[in-house]
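**Q** Provided below for reference: sequence and predicted model.
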Amino acid sequence: MSRYFLLLLALTGCASGLATSPRSPESGPTVTFLHFNDIYEITPVAGGASGGLARFATIRRELVASSSTVITTLGGDYLSPSAMGLAVVDGQRLAGRQMVATLNAVGVDWAVLGNHEFDLRESEFRQRLSESRFRIVASNVTDSAGNRFHGTVRNGIMRVPTRRGELRIGMIGLTINSNRPAWVRFEDPMVAARREIAEFGDSVDAIVALTHLTLAQDQLLAEALPAITVILGGHEHENHVVRRGPRFTPIIKADANVRTVAVVTLTWPSGGAAPLVQSNLRVLDSAIAESPDVGREVAEWVARSDAAYRAEGLEPGAAVATIDEPLDGREAVVRTRPGPLTALIAEALRREVPGADVGVMNGGSIRIDDVIPAGVVTQYDVIRILPFGGNVVETTMTGSLLDRVLTQGEANRGSGGYLHAAGAAREGTRWLVGGVPIDRARTYRVATTDFLLTGRETGLDWLKPGNPDLGPVQPHRDIRVAVIEMLRSR
């Protein structure tokens, strides 16, 4: 911590690191926030062309050297989904351990929880919190009993001494409730925000809302609570810089996987006026050198996870194919409509089973929640898309059962149980296979995933061995191997 400034958490009685550097006496009091959100990969993405936490660390250090006070904030979604996080090392899933260790090395100060943090098992989640050296502000999230998770705070006040006196900046954190395991309780974000802001009263010079909400929710927050100085958000994966509400409160989000980061400054003019908020997006590309120490941290985790996947017969760094169009694996797409990625996977299933009439897979098996850009696709990209793996399986279904499966899959639109099919299409109210209506009395050969035949998917509890309309189940290779070969064949 610099000898020029000190960060204290007044409401929690805890200390947290704050990066600082000297400033000229002519300039006014300024605090800089370096903000990023939705970080799933510790390494660069897009074939190494974009992002990377070692590059982010370089940006941070440069900013610290040129700015008075720098606070590094994370807008949620960092523990999951991650292919590396599902690697089994020393008998346990990494489950975000690699991410927390790297974020600690980077020097993150504050984070808010994202919806994907709750993909983890409760024990894994609590362990990651205990490993975190950064503070986590969770104004609307508790455990199921209403108690704060250890390592989180409802709010905080950052005290920043300046040559003109002490600045006090209030921090609140709000999380969307789209992922609700039984061990978590969510409060309405607006209700929680109102309470925390009221608790601050007149004791702060600015209020920062660190959020993982939809843009629409952030806009409502800005419109209803003009006391908020700036909203530093996440969740959308694409950058947004907009102003909403009676005071045109800035809402600022960066691109996922630190493709961009937001540099946000709060400057207090003389006379006690509200701070001026300015922001710019910094693109992280291969022109930015990697921080050596963070680079070593990243390399260590990559080596450990790669070894785990090699033990499963995969070679993460190997190039598979070059694609001409992006493969969109965002949840908002794969759980609501077909697209090039889901068509590719469903066809890979059908190709894996010779003579299969239909290939069927669920959108929820795609966990990347990101876009693979046009260009080289590696095996690690495929692992990111389908981190849980599992076997392709062959079975038979009567036309009656197949029709029922496809109809339920369509009814599951918006959830992980939304089904994608190769070889089948809907025409009005009926399903076609091979271009002709399903014959309910005929038997069809179907390629699908082992998970879909467990009866655990939404509305498909009857789709499991013992159903008289379902034939014997024969396993084939890992679904990721099938997809890799499909990509190579194109």
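**A** Arrived safely.

**Q** hey, let's count contacts and neighbours off CA atoms from now on
**A** Fine.

**Q** quick one: the helices in the stretch 101-250 of the chain?
**A** 122-131, 189-200, 215-224 (DSSP state H, counting those that start in this stretch).

**Q** now swap in the stretch 251-400 of the chain and tell me
**A** For the stretch 251-400 of the chain, the helices defined by DSSP H, counting those that start in this stretch cover 292-310, 331-334, 340-352, 379-385, 399-411.

**Q** so where does A54 fall, helix or strand?
**A** helix 53-66 (DSSP states H and E).

**Q** compute the inter-axis angle for that helix and helix 292-310.
**A** Relative orientation of helix 53-66 and helix 292-310, computed by axes from the mean of the first three to the mean of the last three CA atoms, to 10 degrees: 170 degrees.

**Q** now the element after helix 53-66, going C-ward?
**A** strand 69-74.

**Q** toward the C-terminus, what is the element adjacent to that next one?
**A** strand 88-89.

**Q** which strands and helices sit next to that following strand?
**A** Contacts defined by 3 or more CA pairs under 8 Å, 6 or more residues apart in numbering; DSSP states H and E place strand 88-89 against helix 292-310.

**Q** other SSEs contacting the helix it packs on?
**A** Going by 3+ CA pairs under 8 Å, 6+ apart, helix 292-310 lies up against helix 53-66, strand 88-89, helix 97-106.

**Q** second one coming, line it up with the first:
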Amino acid sequence: MNEDPTLSLLIRKKVFSRLISYTEVNILLKVKNHDADRHCLTLNVQVSIMSSYNNGANDSDTSVQVTSAMPEEENTATIANYWYNLGFQGFKELGYEPDAIVSCLRIDVELDGRSISVRSSTTLSTAEICESMLKLTAYNQTTIAIINGGTVRIDDILRETITQYDIIRTLPFGNRVIALSVPGHLLAQVLTKGTSLKGNGIFIAYTRVETFDGGNTWLLNGTDISKSGLYYDVATTAYIRDFTQLNKSYVITLHNANVTQTKSLMQYLTIKYSPC
């Protein structure tokens, strides 16, 4: 098995220091995914060195970044590549070309899809998803779009060259875009409640509507939607409709698009940002 030089040096130093004093040393090495990220970008390595001389133990923790510079263990890589390739085959059967380039972002544009971000605020990433849904439902004259932060799963920041696989990683679920007609007072309630759920997957991200008082009042073109007496045409997903207050009988489904959020975002980014 290939060794990480930093980790190996740490172990050797601790073992050597114990060998000076004791005749027998047992080493316990634990590696686990760090709580700080969801895709094993960081490993928390715990080293326990136990002596049979006095039944004592010495523990040490260190974090190791997983990068392309870290050598692969051959058997593990073979298994990982098998499932990776199988996944790509499945994407192609669904009509995707994972390696195809969608667009190239400007150097000053970053699509923040980190869980800590998309579950607590509307980022450029979630705003662009909303805008793509508005474009898709333009025929229905939608003026507001909302999604839940938990629909974004990439837990990373996209920069520069964007491939279809990047978008699949961002929106892996088959959530289909729909258009609803929603009374303003109810839409305001959904926005207020949804934006209060920071850290939750049902946290609501939005576009085109504004709040300047922490989510108590929602304005569209300067008008308080809760007091307008109007219905608003909203682009969202069936998931949002079914699992929020939008499941009321008086909310009208205008259109069920046969297009997923994933493909909607791909189409939108291709248009908005120049190809490479």
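**A** Now that the structure is in, tell me what you want to look at. Source: prediction; values computed, not measured.

**Q** as TSV, the helices of the stretch 101-250 of structure 1 with mean neighbour count and distance to V483 of structure 1 would be great.
**A** Listed next are the helices of the stretch 101-250 of structure 1 as TSV, based on neighbours: other CA atoms under 10 Å; distance: least, CA to CA, whole Å:
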stretch	mean neighbour count	distance to V483 of structure 1
helix 122-131	16	30
helix 189-200	16	40
helix 215-224	18	34
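
**Q** and V382 of structure 1, which of these is closest to it?
**A** Closest approach to V382 of structure 1 among the helices of the stretch 101-250 of structure 1 (CA to CA): helix 122-131, 24.4 Å.

**Q** need the contact list for whatever residue of structure 1 lines up with Y96 of structure 2.
**A** Counting by TM-score structural alignment, Y96 of structure 2 lines up with L314 in structure 1. Applying CA atoms under 8 Å, 6 or more residues apart in numbering, one finds that L314 of structure 1 lies in contact with Q379.

**Q** try it again with 6 Å
**A** Going by CA atoms under 6 Å, 6 or more residues apart in numbering, L314 of structure 1 touches no other residue.

**Q** over to the one 10 residues further on?
**A** Contacts of D324 of structure 1 were listed using CA under 6 Å, 6+ apart, and they are A374.

**Q** can you tell me how far it is from R330 of structure 1?
**A** D324 of structure 1 is 18 Å from R330 of structure 1, where distance means CA to CA, to the nearest Å.

**Q** before we move on, what about R430 of structure 1?
**A** 28 Å.

**Q** so those two - more neighbours on which side?
**A** R330 (19 against 12; other CA atoms under 10 Å).

**Q** how about that one, what's its match in structure 2?
**A** Per TM-score structural alignment, R330 of structure 1 is aligned with R114.

**Q** what number of residues lie near the closest residue to its match other than its chain neighbours?
**A** Distances taken as CA to CA, 6 or more residues apart in numbering place D155 nearest to R114 of structure 2, at 3.7 Å, with adjacent residues excluded. Counted with other CA under 10 Å, residues neighbouring D155 of structure 2 total 18.

**Q** circling back to that earlier point, which positions within the helix holding A54 of structure 1 qualify as buried?
**A** Buried residues in helix 53-66 of structure 1, counted by 16 or more other CA atoms under 10 Å: 53-61, 63-64.

**Q** again, but for stretch 17-35 of structure 2
**A** Buried, per 16+ other CA under 10 Å, within stretch 17-35 of structure 2: 18, 25, 34.

**Q** can you get me the start-to-end distance on it?
**A** Start-to-end, stretch 17-35 of structure 2 (CA to CA) is 30 Å.

**Q** repeat for stretch 411-423 of structure 1
**A** Span of stretch 411-423 of structure 1 from end to end, CA to CA: 19 Å.

**Q** and what of stretch 100-120 of structure 2?
**A** Note: stretch 100-120 of structure 2 ends 31 Å apart using CA to CA.

**Q** what distance do you get for F125 of structure 1 to D143 of structure 1?
**A** For F125 of structure 1 relative to D143 of structure 1 (CA to CA), the value is 11 Å.

**Q** let me fix that, I meant to ask about L314 of structure 1.
**A** 38 Å.

**Q** try G363 of structure 1
**A** G363 of structure 1 is 29 Å from D143 of structure 1, by CA to CA.

**Q** tell me which of these two has more neighbours.
**A** G363 (27 against 16).

**Q** isn't that one right next to G416, touching?
**A** Yes: assessed by CA atoms under 6 Å, G363 of structure 1 is found in contact with G416 at 5.2 Å.

**Q** overlap in contacts of the two?
**A** Common neighbours of G363 of structure 1 and G416 (CA under 6 Å, 6+ apart) are R335.

**Q** which ones are touching the residue most central in space within structure 2?
**A** Residue closest to the average C-alpha location in structure 2 (CA atoms, centre = their mean): R153, at 2.8 Å. Taking CA under 6 Å, 6+ apart, we find R153 of structure 2 in contact with T170.

**Q** next one: T207 of structure 2
**A** Counting by CA under 6 Å, 6+ apart, T207 of structure 2 has contacts 127, 145.

**Q** now stretch 442-454 of structure 1: buried residues?
**A** Quick answer for stretch 442-454 of structure 1 (16+ other CA under 10 Å): 443-453.

**Q** am I right that the residue nearest to R114 of structure 2 is in contact with S115?
**A** Yes: D155 of structure 2 is within contact range of S115, at 5.1 Å (criterion: CA under 6 Å).

**Q** can you tell me the closest non-neighbouring residue to D328 of structure 1?
**A** Closest to D328 of structure 1 by CA to CA, 6+ apart is V371, at 4.4 Å.

**Q** what sits against the aligned partner of N26 of structure 2 in structure 1?
**A** Taking TM-score structural alignment, the alignment pairs N26 of structure 2 with L167 from structure 1. Neighbour list for L167 of structure 1: 159-160 [criterion: CA under 6 Å, 6+ apart].

**Q** thanks a lot, see you next time.
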